[in-house]
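Trainee: quick one: sequence plus predicted model below, questions after.
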Amino acid sequence: MFKPQSISVIIILAAAVALGPLSTDMYLPSLPGLTAVFDTTIDRVQVTLSVYLYGFAFAQLVYGPLADRFGRKPIMLGGLILFIFSSIGCVQSTTIDELIVFRFLQALGACGGQVLARTMVRDIHGPVNAAKALSMMGSIMALAPVIAPIIGGWMILWFEWTSTFIFLTIYGVLITILIVFKVPESLTAENRSSLNPWTILKNFGSLLKNPVFMGYTLSCSFIFSGLFAFLSGAPFVIIDYFGFPAEHSGIFYAIASCGFLTGTIIAQRIGSRVGINGVIKRGSLFAVVAGITMLIPALLNFHNLWLTALTQIIYMIGVGMIMPQAMAGALIPFPKITGTASSLLGFTQSVIAATTGMLVGHYHSGTPTTMAVTIALMGSLSLLCFVLLVKPSISKN
């Protein structure tokens, strides 16, 4: 068993969090092809992305309170087992409806890793070092979306689309083994809370009424929704509109993910000097500038593949700076209900992102315009929530 504060534990927890991006990014290059495989429409195929986030969202409301009562490790392991079996179900799917159902179940399992890994980081590293540890975990986790689309693109060239889910099954098994034998339980006995429904509702209510928590949560949710707008729209923009080969399309997601990695590294470097809010403010400027730079050419009906890629990289730098810091800011004040706070943050983030993804699919015009408008809007809303909710509350204190 590794020591709780060791880098090895952070790496394993980051690998558990990576189940989420791996489950979406790996099969992004195969999305356009699934319309032919299942004889269905683009918006129906995009439901397999959005339903994943909806499942992710609602499961988090359960994981948090359960983990606050029974501990992080057993609840995470239950989710991993569900993830493994639902990934096998995705492999066996013969219709788009079956794939949608198993994607929903896959999300129910995968979200345990994401919710409880960041909760365990807060347990282990405390309020002072949580932001730094989450940024470090984010940097490690960023390797997943860099590598996953490239692997996914080549896998659909060499094998069938089901190969991505076979990979995810094997990955889930390996993570489960590591959690069982190498990661200690992080919740102490004195911090375990009640499963009384009224207590849980009271905890959720206190979080919803807290402007600082909601400010960080909404800022994190909107910036992530801009990323999800890119994930939802880019396969059809890059492959269908610009005509880029599907097997090579993963390079664009990888390049964008390098922007996220850059953002997390910047956050680690300047975090001790400017603090959580200073990092978020600077990251928001990156995101807003990138969104506007992507939006203006799109509205002028000027579409360029490399300009789209460049502006998305800049946006992703903002995402990498904002998300770990906003998560830490939202969780730090609530040591006794960290799991509940983490689950509500994740629920809000997933619902907003899933709805955004469905709207991008519904209003997709065949050009990058819908995607560009959405990314610019999400970056602006992220900054607005931070300015209107977090900064006034911090100033009063």
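Mentor: That came in fine, so what should we check first? Numbering: from 1, shown residues only.
Trainee: from now on I want contacts and neighbour counts done on CA atoms only, so please keep to that.
Mentor: Will do.
Trainee: after the helix ranked longest in the chain, next one along is what?
Mentor: What stands out as the longest helix in the chain, according to DSSP state H, is helix 250-299. Heading C-terminal from helix 250-299, the first helix or strand you meet, by DSSP states H and E, is helix 305-331.
Trainee: okay, now the one to match up with it:
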Amino acid sequence: MHQRPVTLIFPLLLVFYEIATYLSNDMYLPALPAMMKDLGLTAQHAQFTLTTWFIGSASMPMLVGALADRWGRKPILLAGGVIYILSTVICAMTTSVSVLLFARFIQGGMVPFMMVPGYAVIHESYEQKDAVRLLALMGSISVLAPALGPLLGSIVLYFLNWEWIFWLIALWALVAILLLSKWMPETLPAEKREPIHLSLLFKKYGQLCTNKRFMLLMCVLGFIFAGFIAWITAGPLLIIDSFHYSAVTFGLIQAGVFAVYIFANRWVKHLLEKIGMGSLILAGLFVTLSGGVFMLLFALIFPFSLYAFIMSMMIYSFGSGLCFAPLNRLVIEASEVTMGVRVSFFTVMLTSFAALGSGMASLFFDGSLLSLALLISTVIVLAGFFRWLTRSKTAMSMT
């Protein structure tokens, strides 16, 4: 653990870049109906442009972790940033569905080039409680992408066509990369860098796969995240297509859902001192599970009441905001393998759960409240089940 003067310049710039990567999904959600019309896509194909992004995100982290341990954190993040900008420009310029899907895959694949080296620097620079507080702060800022992205996208669509969404994201990412090239520290000195040995690398990943504490906690976090991604994937089609609200209305609803998440995130630093990390995670899971139960009940009793569903989604969001940052840190602390490998495997697992949530929404969402409620309530029950498994293992100590 490197002790460094606490500065927020790099974490805030990392979040600034992180928002740019997330906007490549969230800002163009309101454009899905327009893209369906312009490119001749079905609803399922339109949703698959989201799933492709998540598949790309899940495919790269293991490679990125090895590269970051070999060449350092900063060069890998900056190289990925350049490729991300180029792929975003391709999304803006293409009229081919196949090229769009390929560019979306590359776009998603470059997200780990931000997350793995960027968050490795965070974990290497701060002790546990400082890291959890900082992760909560960063989470409350980065969630502005899904909170405000749809609203920003709908405003762009009001004046311009959907291609301009990608042009603006590319410009945002360019500014972020230029600033990070100046302000990002390098926490892995040359003498501590490790050559890439595939046998050793697979051995380290094998250690993580067989680490029960790591995997069980990862499943808790991952299923909560999958529920969010299912909502992000199906939400615009539910609100705009099924209930015939405008893209701006969808943007406002999404902003409300994630404003609740931000509010919960801001509570984390206060509750952490009062009740401890384990109790905070349990409280967050209880609230999240309550949101899933209410969502399913309302969908069964009031199948055409969108606002009852949205209120339940806000409860889900609040609980997630309470437990996401503490779970993030506990997963990272569950192993002693090199930080680059830990963060890369964490990233591949998280993005795999995201791809699962997006893929399940693409397959099973049929335009009804009940289909989405069933999906989200199922994943939160699974999260609760894996949390119960962690408590049943004596090795699962949470302080």
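Mentor: Okay, I see it. Quick caveat, the model's predicted, so the values are computed rather than measured.
Trainee: ok, back up a step: mean per-residue distance, the longest helix of the first structure versus the second structure.
Mentor: Aligned to the second structure and superposed, helix 250-299 of the first structure gives a mean residue distance of 1.3 Å (mean CA distance after the TM-score superposition for the first structure).
Trainee: could you name the helices and strands sitting against that helix?
Mentor: Helices and strands touching helix 250-299 of the first structure, by 3 or more CA pairs under 8 Å, 6 or more residues apart in numbering; DSSP states H and E, are helix 96-141, helix 143-158, helix 305-331, helix 369-385.
Trainee: and those as CSV, adding mean neighbour count and distance to Pro235 of the first structure?
Mentor: Output for these, formatted as CSV (neighbours: other CA atoms under 10 Å; distance: least, CA to CA, whole Å):
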stretch, mean neighbour count, distance to Pro235 of the first structure
helix 96-141, 24, 18
helix 143-158, 21, 11
helix 305-331, 25, 12
helix 369-385, 24, 11
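Trainee: could the ones you listed go into JSON lines alongside distance to Thr264 of the first structure?
Mentor: Listed next are those as JSON lines, based on distance: least, CA to CA, whole Å:
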{"stretch": "helix 96-141", "distance to Thr264 of the first structure": "6"}
{"stretch": "helix 143-158", "distance to Thr264 of the first structure": "12"}
{"stretch": "helix 305-331", "distance to Thr264 of the first structure": "5"}
{"stretch": "helix 369-385", "distance to Thr264 of the first structure": "17"}
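Trainee: picking that back up, matching residues in the second structure for the longest helix of the first structure?
Mentor: Aligned by TM-score structural alignment, helix 250-299 of the first structure falls on residues 251-300 of the second structure.
Trainee: tell me who's in contact with Leu171 of the second structure.
Mentor: Ile85 (CA atoms under 8 Å, 6 or more residues apart in numbering).
Trainee: how close does it sit to Ile165 of the second structure?
Mentor: 10 Å (CA to CA, to the nearest Å).
Trainee: of the helices and strands packed on helix 250-299 of the first structure, which is nearest Leu174 of the first structure?
Mentor: helix 96-141 (13.2 Å; CA to CA).
Trainee: distance from the closest one to the middle of the chain?
Mentor: From the chain centre to the centre of helix 96-141 of the first structure is a distance of 8 Å (CA atoms, centre = their mean, to the nearest Å).
Trainee: which strands and helices lie in contact with that helix?
Mentor: Using 3+ CA pairs under 8 Å, 6+ apart, helix 96-141 of the first structure sits against helix 7-17, helix 19-25, helix 42-70, helix 72-92, helix 250-299, helix 305-331, helix 338-362.
Trainee: which one of those helices lies closest to Phe159 of the first structure?
Mentor: helix 72-92 (12.6 Å).
Trainee: and that closest one with helix 7-17, angle?
Mentor: If you take axes from the mean of the first three to the mean of the last three CA atoms, to 10 degrees, helix 72-92 of the first structure sits at 40 degrees to helix 7-17.
Trainee: which ones are touching the closest residue to Ala298 of the first structure other than its chain neighbours?
Mentor: Leaving out its chain neighbours, the residue that sits closest to Ala298 of the first structure by CA to CA, 6 or more residues apart in numbering is Thr369, at 5.1 Å. Applying CA under 8 Å, 6+ apart, we find Thr369 of the first structure in contact with Leu295, Ala298, Leu299, Asn301.
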